[in-house]
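In: I need the structure of the sequence given here:
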Amino acid sequence: MYFYAFLPSCSEDCNVSCKYSWDELQSLCRRQKLVCKQLAVTEDNFNDYVVDYLCNYRKIRTMSLCRVRSFSWNGYSESENTWELHKNIKCPRLLQQFWQDMRLALLRANMPLDSSSLDASAVSFIHERAKQRMKLRRWEEELNRTCQHKGSIFVRNDVDLDSPPKDFTYINNNKIAGGVEFNEAAVGCECTDCIKAPVNGCCPGASDNCTAYNENMQVKIRPGMPIYECNSRCQCGIDCRNRVVQRGMQYDLCIFKTVNGRGWGVCTLERIPKNSFVMEYLGEVITSEEAERRGQMYDQQGVTYLFDLDYVADVFTLDAAHYGNISHFVNHSCDPNLQVYNVFIDNLDERFPRIAFFARRAIRVGEELTFDYKMRSKHVTL
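Out: All right, here's what the predicted structure looks like:
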């Protein structure tokens, strides 16, 4: 959000960051009775306010009323939330969510579904669900502000009252811990078309390997073979078809709470073609000695996010427990739809491959994404 101002001493408009959100600015204009075309505030909607959530219900004769909370009413406590007629609440999405929450609250409280009012436990449940939904929405917004890829991230929990995980930081590149050093690429290719006319085999050929992708940027080599992408020293640009993993996630995905006690999971909101790149496994790069120490601690907690980088030697490990991306939430399956590949781009040190997930088969919309952990010594291995 920005305020725009014209300064006499300037030949162009200037703008500065605004500390108020869009909703807060709308509320400010309405309280002051100010018309603002940019904020869609008119004389006809001076008395309209953004509803953040509905937290109670009662029926008096033929009138259905909902308890409304709006943070647009700055300075008011939650005890001063207002009762509004159902027909006056023009928020179809919030109403639908409220009816779903109320039905679940009545079932939990063993109350009739046609009850004309709610008891304290039902109200408390609906209130917590509403606050949880707002926390998840803020987390979703934070994730999408942080991530640097085309695909968007959505968050959903229809199972319990769990809020966003604590002590987890979303990252776009691996975080290198102390004591970890690797060699960067010294040369790049000079191809005009790295797929159709690779000069000297392009970057894969320089390492005596095959080109990993076809013209549709789908992986064509078998699992276990390394992928060498063009790097920052190459003459080709970001549109090169040998730059796939470095472009980042391209599909809209959803972090959701599983119904069978497996915690959070990830599903796709788009169809993903077979052999397409889905995501990279990111985390903190640590030594195997540090991984052993952390592994003992994680064992006591009953969780681990350690992924051994043992392409040629078991020297380094990725730890995604506290630093990671959306792959942090991907669950295990013995019949997974994701395949692990070792990728080398600017770093050509074979002890430190980047870990990429590609679709083993076409993945349907709404299908959960999984990969085979293949646990060994409590670490994820290739």
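In: C-alpha from now on. contacts and neighbour counts both.
Out: Noted.
In: Run through the neighbouring helices and strands of the host helix or strand of Val16.
Out: In this assignment (DSSP states H and E), Val16 forms part of strand 14-17. Counting contacts by 3 or more CA pairs under 8 Å, 6 or more residues apart in numbering; DSSP states H and E, strand 14-17 packs against strand 2-5.
In: what sits against the residue most central in space within the chain?
Out: What sits nearest the mean C-alpha location of the chain, by CA atoms, centre = their mean, is Ile153, with 3.7 Å. Neighbour list for Ile153: Glu140, Leu143, Asn144, Asp252, Leu253, Cys254, Ile255 [criterion: CA atoms under 8 Å, 6 or more residues apart in numbering].
In: can you confirm Gln97 is in a helix?
Out: Yes: assessed with DSSP: H, G, I helix; E, B strand; the rest coil, Gln97 lies in a helix.
In: Quick check: it vs Leu118, distance?
Out: Applying CA to CA, to the nearest Å, the value for Gln97 to Leu118 is 16 Å.
In: swap in Tyr298?
Out: 43 Å.
In: if we can go back for a sec, inside strands: which ones of the contacts of Ile153?
Out: When the contacts of Ile153 are checked against strands (DSSP state E), the matches are Leu253, Cys254, Ile255.
In: One more, please, to line up against the first structure:
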Amino acid sequence: MAENLKAQVCRVACIATTEQLEVVCRDEGVVCEELGISRNNLCDYEVEYLCDYKRKVITDGKRQTVQELYLVKWKGYPESRNTWEPRRNLRCVNLLSQFWEDLNAEMQRQNKRSAPRRLDPATVTHLTQRAKLRQTLKQWETHLNSLGTHKGYISVRNQVDLEGPPKSFTYINDYKVGDGILLNEVSVGCECTDCLASPVEGCCAGASQHKFAYNELGQVRIRPGLPIYECNKRCRCGPDCSNRVVQRGIRYSLCIFRTDNGRGWGVRTMERIRKNTFVMEYVGEIITTEEAERRGHVYDKEGATYLFDLDYVDDEYTVDAAHYGNISHFVNHSCDPNLQVYNVFIDNLDERLPRIAFFATRGIKAGEELTFDYNMKIDPVDAESTKMDTNFGVMGLPGSPKKRMRVECKCGVATCRKYLF
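Out: Model prediction:
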């Protein structure tokens, strides 16, 4: 028994973080291969951010020179270890550029033409908060892109205030189904080898007695109000099928940015988007209308809500993107939107539970904000589209018949209705 105990290896978890261990190694001059600390980089220190600035006049005989000094927050060290460093010692070009971007913006806010030789404490505090916010947003940005379903990149920018990532919000890429709600998967699929060129029995759309939704470029070619039936997991066609568009997910690089006119966060595209191209889905929790009504009263008191009625045939279910959602959570309203809603059916054919997809109503330039109309309505003009409810409004948001308070519209377009409903 004693011999067995001696043979066992005793391991104790270290409560120190990797960064803390690196600090100890550098302070004590210890080389550690596992931490990546060698004799070559033992004395290297990484700048986390810059938090202060001053200019110092140096007199050498009759010659005077001005030296720029920056107060450096070192990565892995507490703020008590901050040091003043001359510009020549700093090789962090991006951090220097960001520091001056923040400082110039603050000087402009204070109606000052240039930075003084020494910054006042309030300005230093602001710059430090900006630097910490940028770190927080970068961490959130990394997390969003680690979820791995977007072809493009999601960036996050806030040049307006000190608001960080939304609290109590979890980013998801597909519906989160509420208790007691079942998504009935399809039992059959199409037998087409080329769904666009030679659809068998009209492919999935024809089997549902509807039109094929896309052209050869993947652009929607049916009018708003008509449903889209894409090929599903039981179809013979492959992932490159022309009738698989929404299910491929977001294809563009997008930016979540802080608006400067009180509309909170918004979304802009970083790439040009063609007219009638799929952009994103509206994703969140699927809940019953009764539960949505209850939550709506709570959201009204908070002044915002993210309830979207799934009312293609019956008003039984709602998507709530308040606490679970994707990038569509941040898309703002406009009375002249560049996104249009379509109801899409893929692996679930229950007409009470469509997927909500946004397509571009026109060509969208890189850098342009993405918007949709919270009071979007479609007027059915033929028998085929009479199932489509005319209310596309987000429940609890402007335009919905369930709305209980009036909200001023801030979209700023020439055709603005002044109120969201």
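In: re the thing from before, from the contacts of Ile153 of the first structure, which is closest to Ile171 of the first structure?
Out: Leu143 (9.4 Å; CA to CA).
In: Now which residue in the second structure aligns to the closest one?
Out: Leu143 of the first structure maps onto Leu144 of the second structure when the alignment is built from TM-score structural alignment.
In: neighbours around that match, how many?
Out: 21 (other CA atoms under 10 Å).
In: next one: Ser77 of the first structure
Out: 10.
In: That one matches what in the second structure?
Out: By TM-score structural alignment, Ser77 of the first structure lines up with Pro78.
In: quick one: its match from Gln20 of the second structure, how far?
Out: With CA to CA as the criterion, Pro78 of the second structure and Gln20 of the second structure are 10 Å apart.
In: Helix, strand or coil: sort out Ser187 of the second structure for me.
Out: Reduced to three states by three-state DSSP, Ser187 of the second structure is coil.
In: Just give the nearest non-adjacent residue to it, would you?
Out: Arg234 (7.3 Å; CA to CA, 6 or more residues apart in numbering).
In: Just give me the neighbour total for that neighbour.
Out: Neighbours around Arg234 of the second structure, by other CA under 10 Å: 14.
In: Kindly confirm my reading that it is in a helix.
Out: No: secondary structure of Arg234 of the second structure (three-state DSSP): coil, not part of a helix.
In: you'd agree it is up against Glu185?
Out: No: contact criterion CA atoms under 8 Å: Arg234 of the second structure and Glu185 do not qualify, at 9.8 Å.
In: Quick check: Pro164 of the first structure touching Leu136?
Out: Yes: with contact defined as CA under 8 Å, Pro164 of the first structure reaches Leu136; the gap is 6.1 Å.
In: What count of nearby residues applies to Asn47 of the first structure?
Out: 12.
In: Isn't it up against Cys29?
Out: No: using CA under 8 Å, Asn47 of the first structure is not in contact with Cys29, being 10.6 Å away.
In: shared neighbours, the two?
Out: By CA under 8 Å, 6+ apart, no residue touches both Asn47 of the first structure and Cys29.
In: hey, where'd the helices end up in the second structure?
Out: 2-7, 18-28, 93-109, 121-146, 203-207, 289-302 (DSSP state H).
In: with the first structure superposed, average distance for the fifth one?
Out: Taking mean CA distance after the TM-score superposition for the first structure, the mean distance separating helix 203-207 of the second structure from the aligned residues in the first structure is 0.5 Å.
In: picking that back up, the residue nearest to the centre of the first structure -> the second structure?
Out: Ile153 of the first structure maps onto Ile154 in the second structure, by TM-score structural alignment.
In: which one is its match nearest to, not counting chain neighbours?
Out: Counting by CA to CA, 6+ apart, Ile154 of the second structure lies nearest to Leu254, which is 5.0 Å off, once chain neighbours are set aside.
In: what does Val259 of the first structure give?
Out: Using CA to CA, 6+ apart, the closest residue to Val259 of the first structure is Val159 (6.3 Å).
In: who's in contact with that neighbour?
Out: Contacts of Val159 of the first structure (CA under 8 Å, 6+ apart): Lys257, Thr258, Val259.
In: just the buried members of those?
Out: Lys257, Thr258 (16 or more other CA atoms under 10 Å).
In: and the contacts of Val159 of the first structure as a markdown table, adding distance to Lys19 of the first structure?
Out: As requested, the contacts of Val159 of the first structure are exported to a markdown table (distance: CA to CA, whole Å):
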| residue | distance to Lys19 of the first structure |
| --- | --- |
| Lys257 | 33 |
| Thr258 | 37 |
| Val259 | 39 |
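In: Among the contacts of Val159 of the first structure, which are located in strands?
Out: Lys257.
In: of the contacts of Val159 of the first structure, closest to Ile171 of the first structure?
Out: Distances from Ile171 of the first structure to the contacts of Val159 of the first structure, taken by CA to CA, are shortest for Lys257, at 21.2 Å.
In: Give me the neighbour count for Gln219 of the second structure.
Out: Based on other CA under 10 Å, the number of other residues close to Gln219 of the second structure is 18.
In: same check, this time on Glu368 of the second structure
Out: 15.
In: That one: what's it in contact with?
Out: Contacts of Glu368 of the second structure (CA under 8 Å, 6+ apart): Arg268, Thr269, Met270.
In: and the equivalent of the first one over in the first structure, what does it touch?
Out: Spelled out, that is Arg268 of the second structure. Structural correspondence for Arg268 of the second structure with respect to the first structure (TM-score structural alignment): Cys267. Residues near Cys267 of the first structure by CA under 8 Å, 6+ apart: Leu253, Cys254, Ile255, Phe256, Val365, Gly366, Glu367, Glu368, Leu369.
In: Using JSON lines, lay out those residues together with distance to Ser377 of the first structure.
Out: Shown next, in JSON lines, are the contacts of Cys267 of the first structure (distance: CA to CA, whole Å):
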{"residue": "Leu253", "distance to Ser377 of the first structure": "31"}
{"residue": "Cys254", "distance to Ser377 of the first structure": "30"}
{"residue": "Ile255", "distance to Ser377 of the first structure": "28"}
{"residue": "Phe256", "distance to Ser377 of the first structure": "28"}
{"residue": "Val365", "distance to Ser377 of the first structure": "34"}
{"residue": "Gly366", "distance to Ser377 of the first structure": "33"}
{"residue": "Glu367", "distance to Ser377 of the first structure": "30"}
{"residue": "Glu368", "distance to Ser377 of the first structure": "26"}
{"residue": "Leu369", "distance to Ser377 of the first structure": "24"}
